[in-house]
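>>> fold the following.
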Amino acid sequence: MDHKQPQQLEHIATDPNTGKDGCPSYYATDDGRYIVQGYKLTSDHARGQLVNFPDGEDAVIITKGLADLIVAHHTGTTA
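Down below sits the predicted model:
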């Protein structure tokens, strides 16, 4: 996996049903990848269930609303 850090982000969506904290959100990068912003998954029990979870990676929680917006963005539909 390429660990090069993107230089520019384009905000695509934030779940409008989560208030004004800006989270969870979805971004496109200047190098063709995507960033998901969300609250960090901190439950040791849940983190233990993640598959192939190497050092340097993290997991964040997103809402179904944001997942629907991501799918809509990539399929040209509406969420």
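>>> drop to CA atoms for contacts and neighbour counts, all remaining ones
Will do.
>>> strands along the protein, start to end?
9-14, 25-29, 34-37, 39-40, 60-61 (DSSP state E).
>>> neighbours of the residue lying closest to residue 18 once chain neighbours are set aside, just the number please.
Closest residue to residue 18 apart from its sequence neighbours, by C-alpha to C-alpha, 6 or more residues apart in numbering: residue 24 at 7.8 Å. By other C-alpha atoms under 10 Å, 22 other residues sit near residue 24.
>>> correct me, but residue 24 touches residue 17?
No - at 10.0 Å, residue 24 does not count as touching residue 17 under the criterion of C-alpha atoms under 8 Å.
>>> could you also give me the structure for this next sequence, so I can compare it with the first?
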Amino acid sequence: MEITFVAKDPGSNPNQSPTLYKTDRGSWVVQGWSIMDPEVRRKMNIPEGEDAVEIPDRLVPFFLQDGS
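Model (predicted):
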């Protein structure tokens, strides 16, 4: 899989994370805050081999800025 940087969260300091990447497989990779709350994870019913991260609303507009 090849990834292309799209955006870092400009409102998150000091390291400007979360981060969005576009893949060559027609998908997105999101680097974000780990969801560690066991009750939230239980409600999500995340299968083995998958995970979930949280990103702020201010990062969502970057999903459509890469032109694909």
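>>> gap between the aligned partner of residue 14 of the first structure in the second structure and residue 42 of the second structure?
In the second structure, the residue matched to residue 14 of the first structure (TM-score structural alignment) is residue 8. Separation of residue 8 of the second structure from residue 42 of the second structure (C-alpha to C-alpha, to the nearest Å): 29 Å.
>>> ok, the two, which is more surrounded?
With neighbours defined as other C-alpha under 10 Å, residue 8 of the second structure and residue 42 compare such that residue 8 has more, 17 against 9.
>>> number of nearby residues for the residue nearest to that one when sequence neighbours are not counted?
Spatial nearest neighbour of residue 8 of the second structure, chain neighbours left out: residue 19 (4.3 Å); criterion: C-alpha to C-alpha, 6+ apart. Counted with other C-alpha under 10 Å, residues neighbouring residue 19 of the second structure total 18.
>>> isn't residue 19 of the second structure up against residue 12?
No - Residue 19 of the second structure is not in contact with residue 12 according to C-alpha under 8 Å; the separation is 10.2 Å.
>>> on that earlier part again, okay, the strands of the first structure, which one's buried deepest?
Of these, the one with the most neighbours on average (mean count of other C-alpha atoms under 10 Å) is strand 25-29, at a mean of 19.
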